[in-house]
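# this one's structure only:
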């Protein structure tokens, strides 16, 4: 459950950053830090999705076998 929550929290934070950027709520001074943070969040989400895909593929192979 904790890993799922970390994905959900990362995704929600990423959405918030995107919204702030779209609305122009981020100053130029903050933009660099927000982009760096967004990059970290994307890596977290991508890693979780990759792991989940591998887990599902393993389960499907076991069911076929």
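Received the coordinates, thanks. Keep in mind that what you see is a predicted model, and the values were worked out from it rather than measured.
# contacts and neighbour counts: CA atoms only from here.
Will do.
# centre of the chain to the lengthiest helix in the chain, how far?
Within the chain, and with DSSP state H defining each element, the longest helix by residue count is helix 28-64. From the chain centre to the centre of helix 28-64 is a distance of 5 Å (CA atoms, centre = their mean, to the nearest Å).
# how about it: buried residues?
For helix 28-64, a neighbour-count test (16 or more other CA atoms under 10 Å) marks 31, 34, 37-38, 41, 45, 48 as buried.
# can you name every helix or strand that that helix contacts?
Applying 3 or more CA pairs under 8 Å, 6 or more residues apart in numbering; DSSP states H and E, one finds that helix 28-64 makes contact with helix 2-23.
# this is the other structure I want to compare:
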């Protein structure tokens, strides 16, 4: 039992920095995508699709700002 737990603990200990990085990276990616999309959407002529898409992008960017 103890022999099994030690390698398992070592295995769990290795990805923990990777998990910490993966927690922050998606927010950076979401921020970049949401800002990029919001700028490109405003440049393109408005149509119903973009009018429904812009609020979603704005909400995502607000959530990413709150989450950071």
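Cool, the structure landed. Keep in mind that this is a model prediction, so the values were computed, not measured.
# please state their TM-score.
Once superposed, the chains reach a TM-score of 0.52 (TM-score structural alignment, normalised by the length of the first structure), with 48 aligned residues with a CA RMSD of 2.1 Å.
# returning to what we had before: what angle do the longest helix of the first structure and helix 2-23 make?
If you take axes from the mean of the first three to the mean of the last three CA atoms, to 10 degrees, helix 28-64 of the first structure sits at 140 degrees to helix 2-23.
# how about the nearest residue to the residue most central in space within the first structure, chain neighbours excluded?
In the first structure, the centroid-proximal residue (CA atoms, centre = their mean) is residue 45; its distance is 2.8 Å. Distances taken as CA to CA, 6 or more residues apart in numbering place residue 7 nearest to residue 45 of the first structure, at 5.6 Å, with adjacent residues excluded.
# what lines up with the one you found in the second structure?
Matched by TM-score structural alignment, residue 7 of the first structure corresponds to residue 27 in the second structure.
# over to residue 36 of the first structure?
Under TM-score structural alignment, residue 36 of the first structure pairs with residue 56 in the second structure.
# check the offset of stretch 5-17 of the second structure from the chain's centre.
Distance, centroid of stretch 5-17 of the second structure to centroid of chain: 25 Å (CA atoms, centre = their mean).
# got the contact list for that stretch?
Outside stretch 5-17 of the second structure, no residue is within contact range by CA atoms under 8 Å, 6 or more residues apart in numbering.
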